[in-house]
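> Structure for the following, please:
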Amino acid sequence: MATHRTKMLIIGSGPAGLSAAIYGARAMMEPIVVQGIQPGGQLTITTEVENYPGFADVIQGPWLMEQMQKQAEHVGTRMMWDTIVDIDIAGGSPFRAVGDGGDEYIADTLIIATGAQAKWLGVPGEQELGGKGVSACATCDGFFFRGKKVAVIGGGNTAVEEALYLTNHSDDVTLIHRRDELRSEKILQERLFKSDKITPMWNKTVERFVAGEDGTLSKLVLKDTQTGEKSELEVDGAFVAIGHAPATELFKGKLPMDGGGYLEVEPGTPKTSIPGVFACGDVMDHTYRQAVTAAGTGCMAALDAEKFLATLDFAAVMPAVEEAAE
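Got it, this is the predicted structure:
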């Protein structure tokens, strides 16, 4: 067990956390990144990435995160293979965190970039066909299903928004919902029902994702929630849209959260209710959830952390200056 002291502690190593680390290191804050249970975040389980700026050709998610980490380390970031299990932020800066191996981290500023995970159905074939026809992000992967038959599973705002978005790429979108009415906002429902490209399929649940001969998704096995009757739906792609779960368990009772469990921040900033504690990326963003927006908020968090640290330094110097003046 050891104690690690830093001006900036970053919890999470996805695009938000690593972007914060790059900016923090360049500001000579000597950041420490605690990588957590999924180093690199969700992009490490994403195969082809086509919408991250700066790359004309399709790139691989794991490679992109590897490059971000190398860049962060190159400018002075220290990466720690650890998972934070306890944190004390109530008393203000400096903040204290404890890893699962007992190591202690003392930091003047804290950046929370723990991200969020898509909720999955947990049925056979779902995990095996991830990236092979099964996805949880239409904005990320819809482009790969141009002119093909796709399905969206869910009935809330996310599902309807995903279905509407997919009509930009497909003329054959099926929305599968376990009930006979949607839970989404009325305005979204109106848009969906007006679309001639979307077919709602009511009172159905997905029991299994089935691969074709080429190893990619070929059909869904469905079950009627009222009759129990089973059926099949041939599709090229399926998007699970039943919500996301932000990784905020560690901060329950310590920081304000919204109804979905996302950390609340001052509008337009990454500032939480505790000075010196910042949140960035998917842990505070339930709207966009893109790698590029996560990276942007990571940059914002680092810049604001640098400003916060400067105010601490100024406050520490002022008493000495006033005493010398006397």
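> can we go C-alpha only for contacts and neighbour counts from here?
OK.
> And the helices in this structure?
15-26, 61-74, 138-141, 157-166, 186-194, 291-325 (DSSP state H).
> Buried residues in the last one, which are they?
Of the residues in helix 291-325, 291-306, 308-309 count as buried by neighbour count, 16 or more other CA atoms under 10 Å.
> again with the fourth one
Neighbour-count burial for helix 157-166, counted by 16+ other CA under 10 Å, picks out 157-164, 166.
> among these, which two are most distant?
N157 and L166 (14.2 Å; CA to CA).
> hang on, isn't M79 packed against V34?
Yes: using CA atoms under 8 Å, M79 makes contact with V34 at a distance of 6.3 Å.
> Sequence B follows; please return its structure for comparison with A:
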Amino acid sequence: MATHEYEVVIIGAGPAGMCAGLYAGRSMLKSVVLERGFPGGELLNTEVIEDYIGFEHVLGHELATKFQNHAEKFGAQILTSTPVESVKKAADGLFDVVVENGDIYRAPAVVVTAGGTPVKLDVPGEVEYAGKGVSYCAICDGAFYKGHTIMVVGGGDAALEEADFLTRYAEKVYLVHRRDTFRASKIVQQRAFANPKIQVITDTVVDEIVGAGGLMTHAKIRNTKTGVASDLVATGIFIFIGFTPNTGMIKEHVQHDSAGYLITDANMQTSVPGLYAAGDVRAQLTRQVTTAVGDATTAAIAVEKFLTARKNGEPTPAPVPMLIPSA
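Below is the predicted model:
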């Protein structure tokens, strides 16, 4: 175990984390970005980005690499394979960020940019056939289903975009949604519904994922209005029904909304002084790359002002939490 001293610790190297690292570097702050996997976050699970200003069409992994290179150019230190176990304020007012191997990263300010974890259907067979038909990442696993009939579950942008993407490989894609209306943006809906390979099944839930020989063969589905149950033959099911914010490592009593997203003020500061949040972990109307980097820019600049006030013995900005409804 070792203790490392920094001015700010950033948790997560998705778009928000790398942007916060870039601005922290530009402010000459001694900072570190701790990432459990590889830099990029959800960009690595997205094939094409079309709505990031200045990029009409860019691959997700390509944009992730650009973010990383840009952040490191300005001095961001990004440590991969460094899962954070806990974040807690010590008696001296500094945060102790403890990682998996027991090392402690100490700093007066922390920016949480840890993103989220895919929400599970929580039905029989989901765990058993994970990686054997069940997936939460179209770009990761889509190529395995060339010529197959598969399912996509969900009604938001991610579900419809990935259903459209998966038709590049699959012969047919069932888009299953529990309601009769979709949360996805209109342009995304138009594109998906116009795809002849996509068949939409509404007012329907998945009750069980069934397989044979270690691989998924079909799903048991049920119409929520009629109660009629049936089997839907598919060799793969891609689940896009939301994300749970990765905030479990925070051991402080911090305000959050009913879904667990952190509540911040306009400066991205949470109810705990010195603890900031940006990107998908924060309660807000929408979660996009653009909002993530916007949050991170504000958070990093606010941290610099917070640290300056602290260093000069001046009152640090008090957090004024405000609830912004989650999408």
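> hmm, back to that, which one of M79 and V34 of structure 1 has more residues nearby?
More crowded of M79 of structure 1 and V34, by other CA atoms under 10 Å: V34, with 24 against 18.
> so what's the more buried one up against?
Each residue near V34 of structure 1 by CA atoms under 8 Å, 6 or more residues apart in numbering is listed here: 9-13, 79-84.
> if you set the cut-off to 7 Å instead, what comes out?
By CA atoms under 7 Å, 6 or more residues apart in numbering, V34 of structure 1 lies in contact with 10-12, 79-83.
> Over to P200 of structure 1?
174-176.
> Most neighbours among the residues you listed, please name it.
L175 (24 neighbours).
> That residue and G156 touch, don't they?
No: look at L175 of structure 1 against G156 with CA atoms under 7 Å: they stay out of range, at 10.9 Å.
> What sits closest to R146 of structure 1 if chain neighbours are left out?
H169 (4.6 Å; CA to CA, 6 or more residues apart in numbering).
> close enough to count as contact, that neighbour and K149?
No: assessed by CA under 7 Å, H169 of structure 1 is found out of contact with K149, at 9.7 Å.
> Out of the contacts of V34 of structure 1, flag the one nearest to I106 of structure 1.
I10 (11.4 Å).
> what residues are up against the closest one?
17, 32-34, 110-113.
> ok, now R179 of structure 2?
So R179 of structure 2 contacts 202-203 (CA under 7 Å, 6+ apart).
> Repeat that for Y174 of structure 2.
So Y174 of structure 2 contacts 150-152, 198-201 (CA under 7 Å, 6+ apart).
> same thing but 8 Å
Neighbours of Y174 of structure 2 in contact, by CA under 8 Å, 6+ apart: 149-152, 198-201.
> Quick check: the aligned residue for G279 of structure 2 in structure 1?
Using TM-score structural alignment as the criterion, the counterpart of G279 of structure 2 in structure 1 is G281.
> Name the nearest residue to its match, ignoring sequence neighbours.
Leaving aside its chain neighbours, G281 of structure 1 sits nearest to A294 (3.9 Å; criterion: CA to CA, 6+ apart).
> Translate that neighbour into the numbering of structure 2.
So, by TM-score structural alignment, A294 of structure 1 is matched to A292.
> Likewise for A113 of structure 1?
By TM-score structural alignment, A113 of structure 1 lines up with T113.
> Surely E252 of structure 2 and K88 touch.
Yes: shown here, E252 of structure 2 and K88 form a contact pair, counting by CA under 8 Å, at 5.8 Å.
> Of these two, give the one with the bigger neighbour count.
Neighbours were counted for E252 of structure 2 and for K88 using other CA under 10 Å; K88 has more, 18 against 13.
> Please report the number of neighbouring residues for the match of G279 of structure 2.
30.
> cool, G14 of structure 2 as well?
29.
> Need the counterpart of it in structure 1.
Aligned partner of G14 of structure 2 by TM-score structural alignment: G14.
> Now do the contacts for its match.
39-43, 65, 113-115.
> again, 6 Å this time
40-41 (CA atoms under 6 Å, 6 or more residues apart in numbering).
> Using PyMOL, define a selection of the buried residues within the contacts of Y174 of structure 2.
Those of these that count as buried under 16+ other CA under 10 Å are selected in PyMOL with:
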select buried, resi 149+150+151+152+198+199+201
